[in-house]
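**Student:** Model the following, please.
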Amino acid sequence: MLAGMSLGTEIRRYSRGTLPRIAVITMVLLPLLYGALYLWAFWNPFGEVNKMPAALVNLDEGAVNGGKKINAGDQVAAALKSSGQLNLTEMSAEDARRGVADGKYYFSITLPEDFSAAVVSPNTANPHKALLQFTFNDANSYLASVIGQNAAREVLAKVGDTIGQQSVDQVLVGLTTAGKGIDKASAGAKLLATNLATADSAAQQLASGSKLLADNLATARDGSAQLQAGSAELAAGVESATGPLLGIINQLQSSGVKPSSYVTTAQQLSTELSPVLDSLSLAGSAQGEALRSVRQIITFLKLDPNPAVRNAAKTLAPVEKFLSTQGLSPQTTARIDGLKQTSTTLTTQLSDPGVTSMLSMLESGDLTTQVTRLRDGSAQLKTGIDTLAGGLTQLAAGGTQLADGAGQLAAGTPQLKAGAEQLAAGLADGAKQVPKWSDQQRIGTAQTLSSPVALDMFHDNEAPNFGSGFAPFFMTLALFIGAMLIWMILKPLQSRPIVNGVSAIRTVLSSYWPALLIAVGQGLVMYLVVHFGLGLDVAHVAGAIAFVILIGATYLAIIQMFNAIFGIPVGRVLTLAFLMVQMVSSGGIYPVETTARPFQILHPFDPMTYAVNGMRQLINGGVDERLPIAVAVLLGLLLAALAVSSWAARRNRVYTMDRLYPPIEV
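**Tutor:** Alright, predicted model coming up:
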């Protein structure tokens, strides 16, 4: 067993001469090409994005908002250039297109013509988002496009925060102004409610007054109807009276007769007739006295018993008859008295100034004019009264409508008053709910609302950069390639121990221990260069070094197994194939869930899976059950590989034609 622990002749063989020693040194240093060179080249690519050339095109034409000129495109372009996040060069759209097309620039950022208009669009009837256009060309570099897209998201977030803050601030300014307007509206609504209370009282009075007016107008309408009927009768009477009168007047005027001369004659006749009538009146009175006396005498004589006396009464009978039937009878005397009175009245009337004036007007024609005016005036009076009656009818109808409308108004004003009071109360409550911001509070609120959710990331066992995150995979890959290189220089199984009948395990170990010594050197050198040269911060140094040695030892045993079983030519091919399968199944670059389904199936059976998991926990921290599992799996694979190699060494004691004449020789 101690012989199996010796380094054998392999190391001694490579310790003599310059080239063998250079070969050993090369085997020790070669894993640095993968474990250190790759990490160095891609140590922090995302931290160097500001060195990637990109084109900036500002086509923004600006906009007017609230009477102010807004040039959001200029502000964003200046902010992008001053941020230092990207290596931006501002140019025309055509230059940017050509630059991205020929690879001079990895991508371009374009601010379109309506950028400012879109920024202020929330204050318009057509709000829409402002576009920030990124143009990539994957023919230049796909990863450059991916990195540019990540940068685009960061730029978009920052620009969105800035523009969003401005947009929200504009909205909040409007809200603050609206709040002041609501305060004014609330005060106005209170005043309106007070005035509507007064209006309600006035409406009730108006309804009462309009009802009284409607009743009075109805009474006036009825009275005007009666007046209309009376005026019609009056007009008809005047027409019937003035018609004949005008005819007589016209006849008198056309006959040439002067009524004034007849008046004078009548006055003279009345004057002359008056004494005669007086005499006749006296004579009639005397005759009446005589008749009464004769009748008394006759009555007295008839009462006398003396026949002669009674005969005398008969003698007076003719006298009585004459006095009663002839001469001036009482009726005639009464007529004479009436005629006398009439004559006196006529003389008085004809002497009246009015009659004199009328006769004068009759002779001059003025009477005709006055009678005509009377007739026309009565007709006009009738027409006016008809118009008045019609107007009063309309007024009565309007008064009724006014009364109805006033009644409806009076019925509605309480509701209007209640609504105004409710409106005033609602506006007062709304005014209380509208915040009263100062400028500083408004700006702070705009900042919060424009970015209501802040990204607060917590990293457990954070890898500070790209290189630190990928170090577990590349260091594991370097250890596998280093082990593969060792077995390209050293013999996986030495022939002399097999021929001499040395035990299988000793045969395997006699080749394994020299190779392990080189593998340990590879791991230590790689760790020191990565840690001190590149600045890899390792959470568990001792554990990481031990695990690196374990990984190298395991890979060394597995590759030795492939060569022992299948021979060196086929074993090397299988080793390369095994390396490719491990790389895509380990989840060392991308999460295994993002790979194709076959590689997800192979993932739990991939040795590199456990090597990468263990290295991650030892470098970044956060050790859990995955580390002991990884250690156990790698140790198990190490022992299993040595056991299988021992079986292959025992098998190789028997020479076959394939061993004597292998189908493939190296």
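**Student:** contacts and neighbour counts: CA atoms only from here.
**Tutor:** OK.
**Student:** In space, what's closest to residue 398 - neighbours in sequence excluded?
**Tutor:** In this structure, residue 398 finds its nearest non-sequential neighbour in residue 214, 8.0 Å apart by Cα to Cα, 6 or more residues apart in numbering.
**Student:** Secondary structure element holding the residue located most distally from the centre of the chain?
**Tutor:** Centroid-distance maximum for the chain: residue 308 at 148.6 Å, with Cα atoms, centre = their mean. Per DSSP states H and E, residue 308 falls inside helix 307-325.
**Student:** ditto for residue 618
**Tutor:** Element membership of residue 618 [criterion: DSSP H and E] is helix 607-620.
**Student:** just checking, what packs against that helix?
**Tutor:** Under the contact criterion of 3 or more Cα pairs under 8 Å, 6 or more residues apart in numbering; DSSP states H and E, helix 607-620 touches helix 466-489, helix 541-566, helix 568-585, helix 626-651.
**Student:** Following up with a second sequence; could you model it the same way so I can compare the two?
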Amino acid sequence: LAVGAGEVAGGAAEAAHVGREAVTTTREAVAALDTARTDLEAALGPLVAEGRLTEAEAAEIRALLEDSRAPVASLVTQVEDASGRLDELSDGAAQVATGARELADASPALTQGIATAAQGGQEVAAGAAEVSSGAATLARDLCTLAAGTTQVSDGAARLASSSVTLRDGTSELGSGVTQLREGLQQGLTRIPDLDPDTERETARTIGNPVEVVSDTMARAGTYGAGLAPFFMSLATWIGAYMLFLLVRGLSSRALSAGAPAAWAALGGWIPPALIGVGQVVVMFSLVAFALDIRPVHPIGTLLLLLLASATFVAVLQALNVWLGTVGQFLGLVLMLVQLVTAGGTFPWQTIPEPLRSLHRVLPMSYTVEGLRQTLYGGDLGTVARDVAVLVAVLVVALGATTYAAYRQRVWSPARLQPELVL
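**Tutor:** All right, here's what the predicted structure looks like:
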């Protein structure tokens, strides 16, 4: 603003200088007309005396000369008046430039109000542009005036128009300066003066605008308690697996005696299942009392472990009855596969296919999931679904063993006298 106001003051000073030159030019034009009238008077006297002109013609020539001098004399008065106004405008612009320079010196402390004062600055720039345009118009008009006295009247009209434009621009400049002052004053009132506590709170909010809140539906409490469902399920499977290294899946005596296939299958399943009950009770007691992992639903946890043990016994019995030694090996392989697919140590959703599909069909997955609900206090609806799946696996495994017992009621020579394999 200070630089622009200085330029406006310089332009106004130049306009005032041109106005003074215009006054000088018009005065010289009047003086030239007076000299021409004197010379004409001197020339007309001899012509009248010689009879070459009549007195009436000489009087008419003098009247024409007087008529041409009157507009020029009037123009001199108008130009002098306009020059005086230009001088006043130059002085006012110089004062505005001085005030703007002082304002610029004080502006570093008001930087927060500059955004509010931008509109006033734009209007000041517009007023300065109009002042510059008026000065250019004035310069062109003065040049036109100097070109000849025949266009003096037109130049005077343009000079008057330019003076009006200058006056309007000066008015807008003053209005813009007023708006700038008011905007700076408003900006000063909007600068916050915060106390130290508010400053610290503001900095803390800017530095950490988001607060993370965790909400847990169920919690294991310790790392060991978190792994308990997996290792308890694994121990149940291993206990069932070890039992069929000691007992047979079907009794040959019951088959040779012609007992029903279902009774023969149950007769091979009940003894290891009862031993599995003892294993589960001992394991549950150690986990609950020795390791101090207290289930939220202790009865539900114990019942789910008993069902899992009975199911695992039935699955391993069916594998042994159908495949024999190969079935025992396959039970070991299934245990290793379920170490990965059961989701006990890491989310099963992260494993690739086809292991992810095996998670959905192997029984240990549902045992781990159900134990998590009963140990930590989760969704009992999930426990009901897991129990239904384990019961279904138990029924299918016992059905497969029953069908195998039905088939083995027919004795072949190979079964009566098996080959000796070295």
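**Student:** wait, what's in contact with the residue farthest from the centre of structure 1?
**Tutor:** For residue 308 of structure 1, the contact set (Cα atoms under 8 Å, 6 or more residues apart in numbering) is empty.
**Student:** quick one: it and residue 315 of structure 1, what's the gap?
**Tutor:** According to Cα to Cα, to the nearest Å, residue 308 of structure 1 and residue 315 of structure 1 sit 10 Å apart.
**Student:** Repeat that for residue 532 of structure 1.
**Tutor:** Distance from residue 532 of structure 1 to residue 315 of structure 1, by Cα to Cα: 202 Å.
**Student:** can you check residue 383 of structure 1 too?
**Tutor:** 79 Å.
**Student:** Check residue 219 of structure 1 too.
**Tutor:** From residue 219 of structure 1 over to residue 315 of structure 1 the distance is 83 Å, taken as Cα to Cα.
**Student:** can you list contacts of stretch 299-319 of structure 2?
**Tutor:** Contact with stretch 299-319 of structure 2 is made by 233, 236-237, 240-241, 244, 249, 268-269, 272-273, 276-277, 280-281, 284, 295, 327-328, 330-331, 363-364, 367, 370-371, 374-375, 387, 390-391, 393-394, 397-398, 400-401, as judged by Cα under 8 Å, 6+ apart.
**Student:** Can you flag the buried ones in those residues?
**Tutor:** Applying 16 or more other Cα atoms under 10 Å to these, the neighbour count classes 233, 236-237, 240-241, 244, 249, 268-269, 272-273, 276-277, 280, 284, 295, 327-328, 330-331, 363-364, 367, 370-371, 374-375, 387, 390-391, 393-394, 397-398, 400-401 as buried.
**Student:** ok, residue 40 of structure 1 touching residue 534?
**Tutor:** Yes - with contact defined as Cα atoms under 8 Å, residue 40 of structure 1 reaches residue 534; the gap is 6.5 Å.
**Student:** Can you check which residues contact both of the two?
**Tutor:** With Cα under 8 Å, 6+ apart applied, the contact sets of residue 40 of structure 1 and residue 534 do not overlap.
**Student:** residue in structure 1 matching residue 279 of structure 2?
**Tutor:** Aligned by TM-score structural alignment, residue 279 of structure 2 pairs with residue 522 of structure 1.
**Student:** Checking that match next. Helix, strand or coil?
**Tutor:** Per DSSP: H, G, I helix; E, B strand; the rest coil, the secondary structure class of residue 522 of structure 1 is helix.
**Student:** Around it, count how many other residues there are.
**Tutor:** Neighbour count for residue 522 of structure 1, taken as other Cα atoms under 10 Å: 26.
**Student:** Tell me where the stretch 151-300 of structure 2 has helices.
**Tutor:** 152-190, 196-207, 223-243, 252-256, 261-285, 298-323 (DSSP state H, counting those that start in this stretch).
**Student:** cool, and the stretch 101-250 of structure 1?
**Tutor:** Under DSSP H, counting those that start in this stretch, the stretch 101-250 of structure 1 gives helices at 115-119, 142-255.
**Student:** Please identify the most buried of those.
**Tutor:** With neighbours defined as mean count of other Cα atoms under 10 Å, those peak in mean count at helix 115-119, which reaches a mean of 24.
**Student:** That helix aligns to what range in structure 2?
**Tutor:** Per TM-score structural alignment, helix 115-119 of structure 1 has no counterpart in structure 2.
**Student:** cool, and stretch 480-500 of structure 1?
**Tutor:** With TM-score structural alignment as the criterion, stretch 480-500 of structure 1 aligns to 237-257.
**Student:** tell me which element residue 78 of structure 2 falls in.
**Tutor:** In this structure, residue 78 of structure 2 sits in helix 55-106 according to DSSP H and E.
**Student:** just the angle between that helix and helix 152-190, please?
**Tutor:** Inter-element angle recorded for helix 55-106 of structure 2 and helix 152-190: 10 degrees (by axes from the mean of the first three to the mean of the last three Cα atoms, to 10 degrees).
**Student:** Name the nearest residue to the match of residue 279 of structure 2, ignoring sequence neighbours.
**Tutor:** In this structure, residue 522 of structure 1 finds its nearest non-sequential neighbour in residue 28, 4.5 Å apart by Cα to Cα, 6+ apart.
**Student:** In a strand, residue 88 of structure 1, correct?
**Tutor:** Yes - counting by three-state DSSP, residue 88 of structure 1 is found in a strand.
**Student:** count of neighbours near the residue lying closest to it once chain neighbours are set aside?
**Tutor:** In this structure, residue 88 of structure 1 finds its nearest non-sequential neighbour in residue 54, 5.0 Å apart by Cα to Cα, 6+ apart. Look at residue 54 of structure 1: counted by other Cα under 10 Å, it has 23 neighbours.
**Student:** Next one: residue 54 of structure 1 relative to residue 136 of structure 1, how far apart?
**Tutor:** For residue 54 of structure 1, the distance to residue 136 of structure 1 equals 10 Å [Cα to Cα].
**Student:** Residue 241 of structure 1 now?
**Tutor:** 117 Å.
**Student:** For burial, what's the neighbour tally of the aligned residue in structure 1 for residue 382 of structure 2?
**Tutor:** Using TM-score structural alignment, the equivalent of residue 382 of structure 2 in structure 1 is residue 626. When neighbours are counted by other Cα under 10 Å, residue 626 of structure 1 registers 13.
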